[in-house]
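S.K.: what's the 3D shape of this:
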Amino acid sequence: MSNKIEKTFEIDGMHCAACVANVEKGLQAVNGITDSRVNLMTNSAVVAYDNTKVTTDSIISQITKLGYKAKLGRPDILKQNERELVRSKKNFIGAFLFTVPLMLIAMYPMFTDIELLAIKESAVVQAILGGFILFYCGRSILIDAFKQLTNLRSNMNTLISMGTLTAYFWSLYATYLIFNGGEEFLYFESAAMIITLILLGRFFEAKSKGKAGEAIKALMSLTPPKALAEINGVELEIESATIQKGMMLIVRPGERIPIDGRILENRPDIDESMLTGESLPVSKIEGDEVFGGSLNGNIPFKMEVTTERDQTLLSSIIRLVTDAQSQKAPIQKLADKISSVFVPIVLLIALTTLAVWYFVAPESEMMVRSVIAVLIIACPCSLGLATPTAILAGSGRLAKEGIIIRHGDIFEKVTKLNSVIFDKTGTLTMGQLEVVEVKSFAEMNEQDIIGLTASAEIQSEHPIAKAIIAYQKKYQLEKRKIKDVTIFPGFGLKAEYNNRRLVIGNSTFLKKEKINLGNAETFGESEMQKGRTVIFVALDERITGMIALADKVRPEAKDVISYLKSEIETITLLSGDTRTTAGGVARTLGIENFEAEIRPEQKQTIVQSLKRAGFKIAMIGDGINDAPALAEADIGIAIGSGTDIAIESSDVILVRSELSDIIKLFKFSKFTMQIIKQNLFWAFAYNILAIPVAAGIFYPLFGWSLSPMIAAGAMSFSSLFVVLNSLRLNSIEL
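M.R.: Have a look, this model is predicted:
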């Protein structure tokens, strides 16, 4: 038994990409931890470790030593965002209320000859107001920076703290000089405004994070807070949180079903659109499964609870979406590597700026304001948000479309695919046989042939029999009295009808029974070339008719194949059916490469061989026999109506079971990667362009410089831009 396990931890106190890098490095330095994936957007860490060497308590202790709060368990993103929003709003309002009078006192003399306070009194009041803003409203920034310093690490709070503390204590020194008859520039208002703008940026960031998590919020809201239970024959209203497996519930018209279960009484129409995207209500009968979160339409019904609350379809979808949002895309690794060395580089640039301006113009205020501006404007927050905000918004948007991605790297992987493999039955086809052609050869018409065959097959559970019986019921064709039915599995049946010998089956079976197929064999071969299954009907050694059945190709399959042909190099169809049947479907859809009569392990082998040839492969399937290939492929895509095993082996789940959602997945992955690249470009370009201006490099030539206040506003805007750009994914039409 393996000792390696994986746990998720909620982390509080991370603000930038450098924080992420600090936590990851700190965790990976612990003996026994094999991997750690930290996500800034969801404030979580997924840690893989050997439980014989490391405990969850020691992991939490290590994160605490790094300067952050941690606890075991998946973060409740909604509550987390709510707490962050309340906290950031409170801090910003406090800072704002004290910054306004401070700015009036500091700036008023610049625009008028009237002084609100004398110079000395003004300096003291500014120091008091600025101190409250910096050390109370901005205390979380300073505390975190101090914790990082004690661990010999740094992050964006390090830069903010150094910039604002430099401004504040320089101003205290300047105040001392003023009281001794000197004239110096004060930066109390700069330190205060920087903190206020940073807090404003974090408030907007928290609001934007909340919007990005709206998909999860919408899913969670599908569970009603209360339910009507039948306990000992009495109907009682109970909290949904107290529902247990085995309980009996009553669901009235217009109410949402609180949990998964099985219908015991009545036949309601259920609206499952919020779960599956299917717009039409689904008619249910006794014994049918119903899902929590779906809406009862027309009549009340009684149901039995068949699952625990944390094992419902809805909770599974929420868990999958949350997991995907907690994953890190490969493209983020570049940003993380840069962020891990970014802060030390900025500190070096700030020291260089200080040294240069000290020797070039020691009496100039440019020395102090340039150092402060460099420290403030270079905070790497936008780098840390560039990828996770897009993944959060993108996975949530797809969830609304009934497309569940299980990993955050799916978007990037999809854009790199160059080969797609399809299972046939249940994926490209409906997975249900239908009668598509009936031909009469002698003495009976088409209706007689169906009525006769359906009557003979009435006891059979074979898919062919079921399809013929369904066809007979659909058109209400007359049944016949059949007796002495003998079934030969895989071949056909023999029976008696009106004292005549009745033989129904495939061509091999009829030939074995010494029945001459004649021209019917030619018709049969023609139908089989189209990928259809053919059975013959004979009375007294004479062919009377032929029935062709087909596993109907999904109506959207042709459009999907046509789209994929324009996007990737190869499309392959794999099937356990005969070569004739598989080839017929392949030709219908325009698929050139197909393999027939293959076993499940052969599907996996084919995927492996294509991967060895350098292909990036998506496998799309729905059955148990597809599970090994789905797991082996770079991306496994499961049709939602498929088996649990196939779904568990996949990376993407098409909940609505619509093949056209593959087009949406491909298109949306492109959009998401474009957004991520735009975010990263902005984050890098912003720093590359802004830092030289803040350092005052262009001041001697063009007079370009940045005040610390403008630097703080630009830094906050940079992070806000990244978040808002990612939220554009919510408005993209699919």
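
S.K.: only C-alpha atoms for contact and neighbour calcs from this point on.
M.R.: Noted.

S.K.: Let me know the secondary structure of residue 94.
M.R.: Put simply, residue 94 is helix when judged by DSSP: H, G, I helix; E, B strand; the rest coil.

S.K.: Make sure residue 36 is actually in contact with residue 28.
M.R.: Yes. With contact defined as C-alpha atoms under 8 Å, residue 36 counts as touching residue 28 (6.7 Å).

S.K.: Mind checking which of these two has more residues around it?
M.R.: Per other C-alpha atoms under 10 Å, whichever of residue 36 and residue 28 has more neighbours is residue 36, with 20 against 17.

S.K.: and that one, that one's in a helix?
M.R.: No. Secondary structure of residue 36 (three-state DSSP): strand, not part of a helix.

S.K.: I'd like the structure of this one too, to check against the first:
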Amino acid sequence: MREETYDISGMHCAACSASVERVTRKLPGVERSDVNLTTEKMTIRYDETKVTPEQIVAKVEKAGFGCTPHAEKKEAAEQALQDAEAAELRHKQWELITAGVFSLVLLYVSMGQMLPFGLPALPLPDLFSMHTHPVNFAILQLLLTIPVLYCGRHFFTSGFKALVHGNPNMDSLVAIGSACSFAYSVVMTFLISDDPHAYVHNLYYESAAVVLTLVSLGKFLESRNMQKTKGAITALMRLSPDTAILADSGNEVPTKSLKNGDVVLVKPGARVPADGMVTQGESSVNEAMLTGESLPVEKTAGSEVIGGSVNLNGALYVQVTRTGEDTTLARIIRFVEDAQGKKAPISKTADKVAGVFVPVVMGIAVLAAVAWAIAGQPFAFVLRVFTSVLVIACPCALGLATPTAIMVGTGLGARHGILIRSGEILEITHSVDTVVLDKTGTVTRGEPAVTSVVPYQCGGDTLLTIAAAVESVSAHPLAAAITAYASSQGLGALPKLESFENLSGKGLRAVLNGETVLGGNRRLLEEAGVDVTPLLKEAERLSNQGQTPMFFAKGGVLLGLISVADSLKETSAAAIARMKELGIRTVLLTGDNHAAADHIGRLVGVDQVVAEVLPEEKAGVIQRLQAEGRKVMMVGDGINDAPALTQAEVGCAIGSGSDIAIESADIVLMRDDLQDVPRALRLSALTLRDIKQNLFWAFCYNTIGIPIAAGLLYLFGGPLLSPMFAGAAMSLSSVCVVGNALRLGRARL
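M.R.: Just a heads-up that it's a prediction; the model follows:
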């Protein structure tokens, strides 16, 4: 099976995208075909032995749409495309202004004197008076209508083309309605001379013109607003600088020419050109656009930096480790694009409805017209009903309801460092009722730190100084934790050891100022004849909390103990408390021993602790929870938790910057902050609420509007809907849907 992406042109509504899906799915060997209206892309999976790309393109083009294989756009091409879109939008704006001016004049000419608030007499020569020269009056309206029809010509070319190919769309409805009104008015113009007073009142030029203008206004506002929904990707694309400074030569070179291993100089205020590691210098770096982290991050030699982040105050020398499509920024952009291009399950229902909606509406319009004709209404009345039904039922709002909300929702998440792989994940995340948390690196920092210093026959500073001096010669993580803690306490220079010996499984033996110093477990000190009884209870208490106590002695005298453990992240307890407020059951899942796991579980307040589980066994724990009927989100580091992340309904990788595990997770949290988990849950709930609101208004609008346009109110003595008001209502519904989606972008997570 082969999966490809194609760019589709000529789509204007959900019926269009549904038509493309329908014709491509009928091809032999096609497993699936999904078309995204907003990104204008089709993703198709097919058996290449049964169908070729040429056949796919030909099938789409036969349906009345353009189809070309999607090519990864280079930076210049991307900019050219953006410029072309901006130019097209400006062209639409000028055509809209032109159509609007002519439509207003036409409306004034045709109906100004009939309005209840009494407009002043028309400043026209008597030659164009409706009463004295009705033929000239009709010809003037015809001349005013023609420019509007020209400005809205794409509705006719696209609409009738789709109709001929058997795939009527929104443009088909507008084209048929406007064409019928215009054609009928032209016939009346030629018949006016036979009976002026009878036929002059049956002109509907203003309906044809104003409907096109109002629908064009709605389409223009949609296009302009849709550009805003793509803002997240556009902003990310602009982060990468065009040039970089090579450290060895000082030359400025294009960023795209950088290779792994190159060392670049990043000046204060400049953007980091590519992912890399700091080799020299100290500075603060703003990673807000990439990770959502509001505070600058301190960088020193050995620190990783992300391409696109901003160097704030110091010069940094950075060795490039990733370039091009491998950079974190490029992967984030692909991640967000994929999410915006994949449909949520709820949108598939809307697409199915929209796919049959246009033919059904055309049938309703014909039936309503025939029914009123049989009832004895004049042709002008029948035409008005027919046109109104076609115009008001355009499914623009229905087609925009879901993709706009998904685009805005994924963009909002990206701005907060929450990357969501697909619309489906965005939709189902809100239904999660159980969050399973890996311990090390997720709830805790993933690195040991000193938690307790318990002196016995010396002061705390003395104990810490001697312990740090002994441990400074060891590369063990526990030793590194003690030396780092001593350094943070500002104890000054450590005394130098005269000799040392690493005792495997026990600890260290060293000579300091002519005396033997021991540092390690209880067994080491007891074998050396040191009495550790005074601190045994404290050591047992700390061990029961999952900590590792280490005893220290000098000259055969017990100095005290220092305990080391994997420390909690500051926000873990608050994040879990927030999840519980949302009604989420929390489970701590770890391979650590029960004592350590239970202690961490009590500190953060999880509902359940599952300990001593191997990485390959974690997926089984997820399966058992699912067997209980729970919707599970697994939160882990995305590497050793990959099986569990894949098994869960939602896999969430929590990591920092360039170490994200994009391939194994559905959601990636760029920050090492567990509070982004409840934020992701809230984002999903807000987006789904927005989609449901949009779909409700779109369906509600059509459900109410079509019967009114068909003359239901008139049947009971009410007014008959004008095609002009139908066009205004249709455009307003689309704008409301897009506006509601954009409102989501201002939500607080």
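
S.K.: what about the alignment partner in structure 2 of residue 355 of structure 1, how many neighbours?
M.R.: Aligning on TM-score structural alignment places residue 355 of structure 1 opposite residue 370 in structure 2. Neighbours of residue 370 of structure 2 under the rule other C-alpha under 10 Å: 15.

S.K.: do the same with the one 10 residues further on
M.R.: Here the neighbour count serves as a burial measure; for residue 380 of structure 2 (other C-alpha under 10 Å) it reads 17.

S.K.: now residue 360 of structure 2
M.R.: 12.

S.K.: what does residue 603 of structure 2 give?
M.R.: 12.

S.K.: mind checking what it lines up with in structure 1?
M.R.: Match for residue 603 of structure 2 (TM-score structural alignment): residue 588.

S.K.: Residue 415 of structure 1 versus that match, what's the distance?
M.R.: 27 Å (C-alpha to C-alpha, to the nearest Å).

S.K.: for residue 693 of structure 1, same thing?
M.R.: Residue 693 of structure 1 is 37 Å from residue 415 of structure 1, by C-alpha to C-alpha.

S.K.: try residue 398 of structure 1
M.R.: Relative to residue 415 of structure 1, and taking C-alpha to C-alpha, residue 398 of structure 1 is found at 16 Å.

S.K.: These two: which is more packed in?
M.R.: Set side by side, residue 398 of structure 1 and residue 415 show more neighbours around residue 398, with 23 against 20, by other C-alpha under 10 Å.

S.K.: now that one, nearest residue through space, not along the chain?
M.R.: Nearest residue to residue 398 of structure 1, sequence neighbours excluded (C-alpha to C-alpha, 6 or more residues apart in numbering): residue 404, at 6.6 Å.

S.K.: Wasn't the one you found part of a helix?
M.R.: No. Assignment of residue 404 of structure 1 by three-state DSSP gives strand, placing it outside any helix.

S.K.: so what's the match of residue 603 of structure 2 up against?
M.R.: Residues in contact with residue 588 of structure 1 (C-alpha atoms under 8 Å, 6 or more residues apart in numbering) are residue 530.

S.K.: now swap in residue 34 of structure 2 and tell me
M.R.: Contacts of residue 34 of structure 2 (C-alpha under 8 Å, 6+ apart): 21, 42-44, 342-343.

S.K.: Map it onto structure 1.
M.R.: Under the alignment (TM-score structural alignment), residue 34 of structure 2 maps onto residue 37.

S.K.: Give the helix, strand or coil label for residue 606 of structure 2.
M.R.: coil.

S.K.: Verify the contact between it and residue 576 for me.
M.R.: Yes. With contacts counted by C-alpha under 8 Å, residue 606 of structure 2 reaches residue 576, the gap being 6.9 Å.

S.K.: so what sits against both of these two?
M.R.: In contact with both residue 606 of structure 2 and residue 576: residue 586, using C-alpha under 8 Å, 6+ apart.

S.K.: More neighbours: which of those two?
M.R.: Shown here are residue 606 of structure 2 and residue 576; by other C-alpha under 10 Å, residue 576 has more neighbours (26 against 22).

S.K.: didn't that one look like it was pressed against residue 588?
M.R.: No. Between residue 576 of structure 2 and residue 588 there is no contact under C-alpha under 8 Å: 10.5 Å.

S.K.: list residues touching both of those two?
M.R.: Contacts common to residue 576 of structure 2 and residue 588, judged by C-alpha under 8 Å, 6+ apart, are residue 606.

S.K.: which residues in the stretch 351-500 of structure 2 form strands?
M.R.: Here the stretch 351-500 of structure 2 has its strands, by DSSP state E, counting those that start in this stretch, at 418-420, 434-438, 444-455, 499-503.
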